[in-house]
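J.: A structural model of the following input is requested.
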Amino acid sequence: MRIEFYRLGSTQADARLRAACQLARKGWQAGLPVFIRCQDGEEMQTIDELLWRFKAEAFVPHELAEDNPVAPVVIGENEPPAQSGGLLINLNRGVSPHIQYFSRIIELVSQDPERLQASRDNFRHYRQQGYQPKALDI
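T.: Coordinates of the predicted model:
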């Protein structure tokens, strides 16, 4: 399993969400089922709306997990993915309880102090589980 922490230079919440949309688009274009794991229902609605408008020339087919769990890009919270072997974009502060279903996990690290600490905790958790996460600047 490939686990990457993408470090953003911003503390802005919308920078994380825009990066998630771009990564979801790339994952979908690469043929991977994509699951965007949000912190809560409000974040799910925000990312749903942003996927419709983040790029005027780009369409990313997506749905909420409760509406269509096998959509190309699924937005959810703690549901297990309906399709295995895909990409998890984790916007949640904690590690997903379903990491075994994914072939790739991306954690987005903003410079907001609370999120930064949560990302550090997640990085340590993956290492303790025997994974070798990598950190990348984007």
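J.: hey, let's count contacts and neighbours off CA atoms from now on
T.: Will do.
J.: in this protein, which residue is closest to the centre?
T.: I89 (1.5 Å; Cα atoms, centre = their mean).
J.: And the helices in the protein, which stretches?
T.: Counting by DSSP state H, the segments of the chain that form helices are 13-29, 41-53, 113-128.
J.: which residues touch R93?
T.: R93 makes contact with Q39, R115, A118, S119, according to Cα atoms under 8 Å, 6 or more residues apart in numbering.
J.: Then S103?
T.: So S103 contacts M1, R2, S84, G85, G86, L87 (Cα under 8 Å, 6+ apart).
J.: do you know how far the residue nearest to the second one when sequence neighbours are not counted is from F5?
T.: Meaning R2. What sits nearest to R2 in space, not counting adjacent residues and going by Cα to Cα, 6 or more residues apart in numbering, is R104, at 4.7 Å. Going from R104 to F5 by Cα to Cα, to the nearest Å gives 11 Å.
J.: what do you get for Q45?
T.: Distance of Q45 to F5, given as Cα to Cα: 24 Å.
J.: ok, these two, which is more surrounded?
T.: F5 (21 against 15; other Cα atoms under 10 Å).
J.: for that one, what are its contacts?
T.: I106, E107, L108, V109, F123, P133, K134, A135, L136.
J.: Next, the structure of the following sequence, for comparison with the previous one:
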Amino acid sequence: MTQALFYLMPPAATDAGPDPALTAMRLLACRLARQAYERQQLVYIHCQDKTAAFEIDELLWQFEPTAFVPHNLKGEGPLTGAPVEIGFDRLGPNKTRQLLINLADQAPAFAVNFGHIIDFVANDDSHKAVARERYKQYRNLGVALQTQDLATHPLNLV
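T.: Prediction:
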């Protein structure tokens, strides 16, 4: 059975750009993708649209050289795909992957093809409402759901 973990984000810094909650979620998604890569897991980061996918791609390029995460946008890169693939279409990844990191507003129908899903709940009312809908969508897909409040149980990511 597919398992999803929703990270409840702590309040975002107000100096983190036009949408601090979204910026914090994207940065955490990249750090989690790096951690999964280090564990030799294949990752698919699902974005809302092409612009968001390019932003995630750029964030991953900004990691220190010692923290490089081999990645590519879906349809680019080697035929076998990089360990981390970034996409935004409704079809999902080109090959089987263990971890889905969802940054889209909807739970993708292909989510059930993964063993594990990571999703996020931003600490503001508009993002929370959208996350609640995704939570319901996952439940309707038969996904086992858990939450972790990062304000009280932070992650230890390098």
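J.: circling back to that earlier point, spell out which residues sit in contact with the corresponding residue of structure 2 for the residue nearest to the centre of structure 1, please.
T.: Counting by TM-score structural alignment, I89 of structure 1 corresponds to I101 in structure 2. Applying Cα under 8 Å, 6+ apart, we find I101 of structure 2 in contact with A29, A33, V43, Y44, I45, H46, I117, I118, D119.
J.: try it again with 6 Å
T.: I45, I117, I118 (Cα atoms under 6 Å, 6 or more residues apart in numbering).
J.: Same check on R132 of structure 2?
T.: Taking Cα under 6 Å, 6+ apart as the definition, R132 of structure 2 has no contacts.
J.: what lines up against it once you look at structure 1?
T.: So, by TM-score structural alignment, R132 of structure 2 is matched to R120.
J.: Would you pull up how far stretch 10-20 of structure 1 lies from the middle of the chain?
T.: 12 Å (Cα atoms, centre = their mean, to the nearest Å).
J.: most neighbours per residue, which of the helices of structure 1?
T.: When the helices of structure 1 are scored by mean count of other Cα atoms under 10 Å, the highest mean neighbour count falls to helix 13-29 (a mean of 18).
J.: Against which helices or strands is that helix packed?
T.: For helix 13-29 of structure 1, not one helix or strand is in contact under the criterion 3 or more Cα pairs under 6 Å, 6 or more residues apart in numbering; DSSP states H and E.
J.: From the rest of the structure, what touches it?
T.: Helix 13-29 of structure 1 has contacts (Cα under 6 Å, 6+ apart) with L51, V60.
J.: just the angle between that helix and helix 113-128, please?
T.: 40 degrees (axes from the mean of the first three to the mean of the last three Cα atoms, to 10 degrees).
J.: just the angle between helix 13-29 of structure 1 and helix 41-53, please?
T.: For helix 13-29 of structure 1 against helix 41-53, the angle by the same axes, to 10 degrees is 60 degrees.
J.: Report the separation between whatever residue of structure 2 lines up with Q100 of structure 1 and Q106 of structure 2.
T.: Under the alignment (TM-score structural alignment), Q100 of structure 1 maps onto V112 of structure 2. For V112 of structure 2, the distance to Q106 of structure 2 equals 13 Å [Cα to Cα].
J.: try N72 of structure 2
T.: On the measure of Cα to Cα, N72 of structure 2 and Q106 of structure 2 end up 22 Å apart.
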